[in-house]
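A predicted structure for the sequence below; I have some questions about it.
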Amino acid sequence: MARTIVRGVERVCVRLSLAVALACSTMLAGCGNPDHAASTSVTEPTLERIRRTGEIALGHRENSIPFSYFDNQQHVVGYAHDISMTIAREVGKELGIPNLRVRLVPITSQTRIPLLLNGTIDLECGTTTNNRSRGRQIAFSTNYFMSGTRFLVRRDSGVHALDDLRGRNVVVAAGTTSEVALRTVNVQKKLGIRVIAARDHGDAFVALEFGKAIAFMSDDAILYGELSKAKVPGDWHVVGEPLTEEVYGCGLRKQDPTFKALADRTIIKMMRSGAMRQLYARWFQAPIPPRGVNLAVPFSAELASLFAAPNDRPLQ
């Protein structure tokens, strides 16, 4: 069944991602600085464009705790954001630009790929699953995280597994692999789930808290991050066997091997030096802003294997 679901997810994801990219790319072409968007040529190699402009544009999430989000001072922080900034510093060293300007551009699950394709951003490190369908549109760096899709519910909800959600409302972040997976299994198993698509992870958790849905489906690491926002975190827990396995990489434009090689070298160096493991401890095993909650997410054997043998392979 798991393999059937994954194959179904991939087929639907191809259609969904391509449709979103086609619909959004024109609309979003002017996002950020209009002059910048108009002057950017996506056929120009990324490092050459950065050398010419003295600026790198990084896409970031606004609500994806602990990967990439705003803290109480409206500063972008997080595990994936730190990786993104490390790559930006390496770009500055490579090009001999010690004071390289970093322009931070907010993105959502729906806009991240179109903004890469139209040149508004150069790199996106957040919670983007590296899969074959997305790999037809963009390139991925070496992977830096692994997760599985599960459900966040109230402890007193009576929900423990997928079958407990028959005929009920479940919220997801729009444009994510979780949305595709849930819609696919909903049809395959005739569950009658009413799928609610929220703008992003933060909005999805708000819908859950206000009772618009019985469960929030996403990657379990994201769910633990959202749980930290709750008024009483102990009222909530993550349940269910993983519906799909997810692996995250930084998104960048295709046909740009030099920039990809730099991003790959940076991530692999962080893994082999121990810096990536320290980053994990900082964001998943220690108090984090904005409320000083420790997510206490164990360092998995799968992630340890990835750090020991870095790769950019998709799982789906």
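That came through, no problem. Residues are numbered from 1 along each chain as shown.

alpha carbons only for contacts and neighbour counts from here, please
Fine.

For this protein, which segments count as helices?
For the chain, the helices defined by DSSP state H cover 2-27, 34-39, 46-53, 79-95, 112-117, 132-135, 177-188, 201-209, 220-227, 257-273, 275-284, 301-308.

And the shortest one, what does it pack against?
This means helix 132-135. For helix 132-135, the packing partners by 3 or more C-alpha pairs under 8 Å, 6 or more residues apart in numbering; DSSP states H and E come out as helix 2-27.

Determine the angle, from 0 to 180 degrees, between the helix it packs on and helix 177-188.
Counting by axes from the mean of the first three to the mean of the last three C-alpha atoms, to 10 degrees, helix 2-27 lies at 130 degrees to helix 177-188.

And helix 2-27, what does it pack against?
In terms of contacts (3+ C-alpha pairs under 8 Å, 6+ apart), helix 2-27 is packed against helix 112-117, helix 132-135, helix 177-188.

which residues sit against the first one?
When contacts are defined by C-alpha atoms under 8 Å, 6 or more residues apart in numbering, helix 112-117 is touched by residues 20-22, 24-25, 28-29, 42, 59, 121-124, 137-138, 251-253.

another structure for you, compare them:
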Amino acid sequence: MKLLLIAAAVASTLSFNAHAQSAEELTGTLKKVKDSGTLTLGIRESSGPLSYLDGNQKVVGYHIDICYKIVDAVKARLKMPGLKVAEQVVTSQNRIPLTVNGTVDLECGSTTNNADRQKQVAFAPTTFVTNVRMAVKKASGITELDQLSGKPVATTTGTTSVALMRAHEKGKNVDFKEVYGKDHADSFLMLESDRAVAFVMDDNLLASLISNSQNAAQYAIVGPALSTEPIAIMLRRDDPQFKALVDDSVKGLMKSGEINKLYTKWFLSPIPPKNISLNFAMSDALKGAIANPNDNPAESYKK
């Protein structure tokens, strides 16, 4: 009888400790999400085909699909199948502050992972690699950076494109005028309406904006690649528990081959709103990032 009482006491203690440990397990974002019952995604409205609005004003895209795969992992981890998911529109200018201050938990747009940003936020493993180039109207005859001298060049507020142009060997001595759009659609509109002769941005975003424009045939993506940059889903820094879950989710998509299917869906197949395919083949750099998942910053891609 005494042994049974001791065993029961030990079992009770273990059960209590396990319960206490479980209660203490959650930290950072996972605790925030558990307590609030809501996980908030930062979404972009014109960062196609990563995150953009379709013809019905619904956000869709390659990174949106990946983020919802991460959401599924969060639901499983928290045992909350009914977890509410909110979507918060962010811009190039406010995406980092809204991630840092907890307004959004995952930023699912088109953010470059670089060393400076890693001082403020963390990144999931790289899920896209882009080249920064420029879109022009073919009729302008512009094909190189040195043809931009004295002319207005558009880019989006909060992005690194103009700095990359000025740092590039062929752009150092080019005296162009910077004009800024509040988002990528606004920047492209400057090119479309001849308020700018070029729009400098990630080549995939340029391809998406051109394909959905009124007269896609009049545009071209030209000039040297100003930079090769890893693009990744962004989250808060110093949150190892959530970072591990996000990383494991993305690595799982890579290991299973699911991410290749998502790439085919958004870059090689007809997509909304016009059901046009970008025919944007996967780069060797992205193939390498999928084969060897990492959150290395853009500086590691420099030659």
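Received it, and whenever you're ready, just let me know what you need. The shown structure was predicted, so the numbers you read here are calculated from the model rather than taken from an experiment.

how about TSV for the helices and strands packed on helix 2-27 of the first structure, with distance to Arg49 of the first structure and mean neighbour count added?
Output for these, formatted as TSV (distance: least, C-alpha to C-alpha, whole Å; neighbours: other C-alpha atoms under 10 Å):
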stretch	distance to Arg49 of the first structure	mean neighbour count
helix 112-117	14	25
helix 132-135	23	18
helix 177-188	31	21
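
Looking at the first structure, which strand is longest?
strand 145-154 (DSSP state E).

so where in the second structure does that one end up aligned?
Using TM-score structural alignment, strand 145-154 of the first structure lines up with residues 128-137 of the second structure.

Same question for stretch 110-129 of the first structure.
Mapping stretch 110-129 of the first structure onto the second structure (TM-score structural alignment) gives residues 93-112.

Quick check: buried residues in the matching stretch?
95-96, 98-100, 104-112 (16 or more other C-alpha atoms under 10 Å).

and what of stretch 157-172 of the first structure?
Val159, His160, Leu162, Leu165, Asn169, Val170, Val171, Val172.

May I see those residues arranged in TSV, with distance to Thr86 of the first structure as well?
Listed next are those as TSV, based on distance: C-alpha to C-alpha, whole Å:
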residue	distance to Thr86 of the first structure
Val159	41
His160	39
Leu162	39
Leu165	41
Asn169	40
Val170	36
Val171	33
Val172	30
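
out of those, what pair is the most spread apart?
Spatial extent of these (C-alpha to C-alpha) is set by the pair His160 and Val172 at 17.4 Å.

okay but Val250 of the second structure is in contact with Pro125, surely?
Yes - between Val250 of the second structure and Pro125 there is a contact at 6.8 Å, judged by C-alpha atoms under 8 Å.

Who has more neighbours out of the two?
Pro125 (27 against 23; other C-alpha atoms under 10 Å).

returning to that earlier point: ok, and what's touching the match of strand 145-154 of the first structure?
With C-alpha under 8 Å, 6+ apart as the criterion, stretch 128-137 of the second structure contacts 142, 161, 191, 197-204, 206, 218-232, 283, 285-286.

hmm, try it at 7 Å
With C-alpha atoms under 7 Å, 6 or more residues apart in numbering as the test, stretch 128-137 of the second structure has contacts from 142, 197-204, 206, 218-232, 285-286.

what's the answer for stretch 267-275 of the second structure, then?
With C-alpha under 7 Å, 6+ apart, stretch 267-275 of the second structure has contacts from Asp54, Gly55, Asn212, Ile276, Ser277, Leu278, Asn279, Phe280, Ala281.

Which one of the helices of the first structure lies nearest to Leu315 of the first structure?
helix 132-135 (8.1 Å).

Would you mind getting the average deviation of the closest one from the second structure?
Comparison of helix 132-135 of the first structure with the second structure after fitting gives an average deviation of 0.3 Å (mean C-alpha distance after the TM-score superposition for the first structure).

and that helix, how far from the chain's centre?
Chain-centre distance of helix 132-135 of the first structure: 14 Å, with C-alpha atoms, centre = their mean, to the nearest Å.

distance of Asp71 of the first structure from Pro314 of the first structure?
Asp71 of the first structure sits 31 Å away from Pro314 of the first structure, taking C-alpha to C-alpha, to the nearest Å as the criterion.

ugh, wrong one, Ser178 of the first structure
16 Å.

Then Phe205 of the first structure?
Applying C-alpha to C-alpha to Phe205 of the first structure and Pro314 of the first structure gives a distance of 27 Å.

who's more crowded, the two?
Using other C-alpha under 10 Å as the criterion, Phe205 of the first structure and Pro314 rank with Phe205 on top: 26 against 19.

what's the distance between the residue mapped onto Ser84 of the first structure from the second structure and Leu5 of the second structure?
Taking TM-score structural alignment, Ser84 of the first structure has Cys67 as its aligned residue in the second structure. Distance of Cys67 of the second structure to Leu5 of the second structure, given as C-alpha to C-alpha: 50 Å.

Ser25 of the first structure and Ile138 of the first structure, how far apart?
14 Å.

How about Val238 of the first structure?
31 Å.

How about Asn311 of the first structure?
16 Å.

circling back: pull the distance from the match of stretch 110-129 of the first structure to the chain's centre.
9 Å.

can you give me the end-to-end distance of it?
First residue to last in stretch 93-112 of the second structure (C-alpha to C-alpha) measures 13 Å.

Nearest the middle, which residue of the first structure would you pick?
Thr127 (1.2 Å; C-alpha atoms, centre = their mean).
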